[in-house]
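S.K.: got a predicted model here, sequence first, then my questions.
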Amino acid sequence: MTSVNLLHARAKMPQPMEESPSSLRTIRFTNLGDLIRAIDAAPGDALRVTNVSPTVFKGLDEGYETHKIRLSVYNEDCQCLMITVPTLVHEELGGTLYGQLYDHIVRMGLGQRWAYKGHATFYNTRHSTRSTGAKQADSSGGPREGRPRPRWPTIVFDAGYSQTLKDMRAKARAWFADSDHKVKIVILSKLVPEQRKLIIERWEERQDGGVVQVPGCQQRITIAGSWVNPSAYQVVESSDLILSFQLLFLRDPGPGEGDVIIPIAWMKQHAQQVWETWDEVNEESGEWLEGRCIMLES
């Protein structure tokens, strides 16, 4: 068996999803120069940084325009910071789905009543039982209307392939709690390189006993690709992605308005395009820059 075929044979072996290894690198903050060099050398789309004081975090956040450091989530209690490394794959994974949402909003004639909040920094609502800190989404947005005008987005998109799905789900739960439940929908897009899968989860809160709001995954879409060339993509579970108009705009829909429905056929094409970008990036480099094995000669 050739080296390439051996790699593919190993990749096709069934692996429990929750046991997929994390390629996340962790460093200790020393100075800005070393941090920037670590980001440039990061093997994936995220980097965990420890020893980040509130003063250092404030400087990194305020210096975004200069240093272009994409912050993901900061916990002041443990002084830990997650940084997003904007690789080509990450940007396509995190931005394309939001673009589809916005297209639907424009077609309903609501483009001017929707605010794109991008990956602006949102500081946690302070509570005695909650850690202080801040978050940035890969993409986010919300309605312009409201008294007072909504500051938090109603929907956020978080994408990745270096972080584990468990860590991404923890961040989804935190978006609801830390915004004091002003965030209504969290969309997770998780690429699983070892299994050539794209997992998309829609998280919302539900009432428990009529009082407590409990976040949970309300819809899961899994699209799996084969290792043959060209690869074929199959929807393993779920159907069209449905985003509630009421949760997006904080009101009932009017005439010509309704839930945003992103067809599963589009999701399948999206998965194929993301993997094509993944393959192009890694085949050009000839090494595991984004989680893929070195292409060996037979």
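M.R.: It's in.
S.K.: can we go C-alpha only for contacts and neighbour counts from here?
M.R.: OK.
S.K.: just give me the neighbour total for residue 137.
M.R.: 26 (other Cα atoms under 10 Å).
S.K.: all helices of the stretch 101-250 of the chain, in order?
M.R.: 165-178, 245-249 (DSSP state H, counting those that start in this stretch).
S.K.: and here's the other structure:
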Amino acid sequence: MEFTDSLQPSLSTQPSLSTAATSITSDEQVPVVKFTTIKELFQEINATSSDVLIVSDISPNDVNEIHRARDEACRGFRLSYLEPSTKRLEITIPNSPHEAAHGAIYAFITHKMITMGLASRWKVEGATRYTSTQNNNSEAESDSAGKPIPDRPRNGWPTLVIEAGYSQSLASLRSKMEWWFDASNHEVKIVLLVKANRVQQSILIERWEEGPSTAPRPGATTTRSVTSTIGPNCRQEITITKDTSSSPPQYQVNSTDLVLSFRLLFLREPGPQEGDIVVTTAELQLCAAQIWYDVV
């Protein structure tokens, strides 16, 4: 069974919960299974070495039962994305590089907030379950997320979401990024994507926001630009590469610091001693070291 590198693939029917391999990156295989029972699904989750599992032929009622069984069994996987119209569920099975890919960056972000005295003004949402009534009742659980309090109400959407991928493809991550903006009715303000590539020993970080952006005209000077359509725009792209010729390995960052808008995160202008959240290139190198620490 094969599908294109997107968040909503076309899945063929299988007679049983048998694993199929779908190539979505040059170096990883993502298993695809047809849902039959929760017991068999748990067995597939236990058996896979991937950090993502695609489940087909599944209903919202099935997903509610999986939520209940997962919580009762204290299982750590996340029901990352459900699209009822395609009967497709994406499950994240945390492994070391996947968790470091979002957790390390989020830790630096919250540390910056704490040093600004904002510990009581930011709520860590983690993998909270969000359902979109305007988007076919689709639902998702982020890798990391957070929102300002009390500016964003209880049960309100986060302003920041981080999605990580190790086996999961970049195209799939980008599709989920679009879902967060659309499903939240644009209440999500920033989505960070962190994609680790095991073969290339590289990490790509993309910072996405909505709204108009300017881009150079093809063949024009940098002083002449056009405004793109309003929608998700990649505001910053950072690549971190691992240099294995040195011991310990060194990490090269091809960009400036990662900068997150205070206004978008906290839904207000910064006050005294407050400002944009800046994760420095040195801190990004530390994040990369954590991502690859347990990868041979």
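M.R.: Perfect, I can see it now. From a predicted model like this one, the values you see are computed outputs, not experimental measurements.
S.K.: reformat the helices of the stretch 101-250 of structure 1 as CSV; add mean neighbour count and distance to residue 146 of structure 1.
M.R.: Shown next, in CSV, are the helices of the stretch 101-250 of structure 1 (neighbours: other Cα atoms under 10 Å; distance: least, Cα to Cα, whole Å):
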stretch, mean neighbour count, distance to residue 146 of structure 1
helix 165-178, 19, 19
helix 245-249, 18, 9
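S.K.: what would those helices look like in a markdown table with distance to residue 187 of structure 1?
M.R.: Shown next, in a markdown table, are those (distance: least, Cα to Cα, whole Å):
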| stretch | distance to residue 187 of structure 1 |
| --- | --- |
| helix 165-178 | 8 |
| helix 245-249 | 12 |
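S.K.: tell me which of these sits nearest to residue 93 of structure 1.
M.R.: Between residue 93 of structure 1 and the helices of the stretch 101-250 of structure 1, the tightest spacing by Cα to Cα is seen for helix 165-178, at 14.1 Å.
S.K.: out of the helices of the stretch 101-250 of structure 1, flag the one nearest residue 89 of structure 1.
M.R.: The nearest among these, by Cα to Cα, is helix 165-178 at 16.9 Å.
S.K.: how close does the closest one sit to structure 2?
M.R.: Average distance, helix 165-178 of structure 1 versus aligned residues of structure 2 after superposition (mean Cα distance after the TM-score superposition for structure 1): 0.7 Å.
S.K.: relative to structure 2, which residues correspond to that helix?
M.R.: Counting by TM-score structural alignment, helix 165-178 of structure 1 lines up with residues 170-183 of structure 2.
S.K.: centre of the chain to that stretch, how far?
M.R.: 8 Å (Cα atoms, centre = their mean, to the nearest Å).
S.K.: show me the biggest helix of structure 1 in terms of residues.
M.R.: helix 264-285 (DSSP state H).
S.K.: elements contacting that one?
M.R.: Applying 3 or more Cα pairs under 8 Å, 6 or more residues apart in numbering; DSSP states H and E, one finds that helix 264-285 of structure 1 contacts helix 88-107, strand 212-225, strand 233-237.
S.K.: the longest one to helix 264-285, inter-axis angle?
M.R.: Helix 88-107 of structure 1 and helix 264-285 are oriented at 150 degrees to each other (axes from the mean of the first three to the mean of the last three Cα atoms, to 10 degrees).
S.K.: average distance between helix 88-107 of structure 1 and structure 2?
M.R.: Looks like 1.1 Å for helix 88-107 of structure 1 (mean Cα distance after the TM-score superposition for structure 1).
S.K.: returning to what we had before: how far off strand 233-237 does the longest helix of structure 1 point, in degrees?
M.R.: Going by the same axes, to 10 degrees, helix 264-285 of structure 1 makes 130 degrees with strand 233-237.
S.K.: what comes up buried for helix 264-285 of structure 1?
M.R.: Along helix 264-285 of structure 1, these residues count as buried under the neighbour rule (16 or more other Cα atoms under 10 Å): 264, 267-268, 270-272, 274-275, 277-278, 281-283.
S.K.: let me have these in CSV, adding distance to residue 189 of structure 1 as columns.
M.R.: Compiled in CSV, the buried residues of helix 264-285 of structure 1 are given as follows (distance: Cα to Cα, whole Å):
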residue, distance to residue 189 of structure 1
264, 14
267, 11
268, 13
270, 11
271, 10
272, 14
274, 11
275, 13
277, 15
278, 15
281, 19
282, 20
283, 23
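S.K.: before we move on, back to that, would you mind pulling the contact partners of the match of helix 165-178 of structure 1?
M.R.: 5-7, 81, 131-135, 163-165, 186-189, 191, 193, 195, 208, 210, 232 (Cα atoms under 8 Å, 6 or more residues apart in numbering).
S.K.: the aligned partner of residue 145 of structure 2 in structure 1: how many residues sit nearby?
M.R.: The equivalent of residue 145 of structure 2 in structure 1 is residue 140 (alignment by TM-score structural alignment). By other Cα under 10 Å, the residues close to residue 140 of structure 1 number 25.
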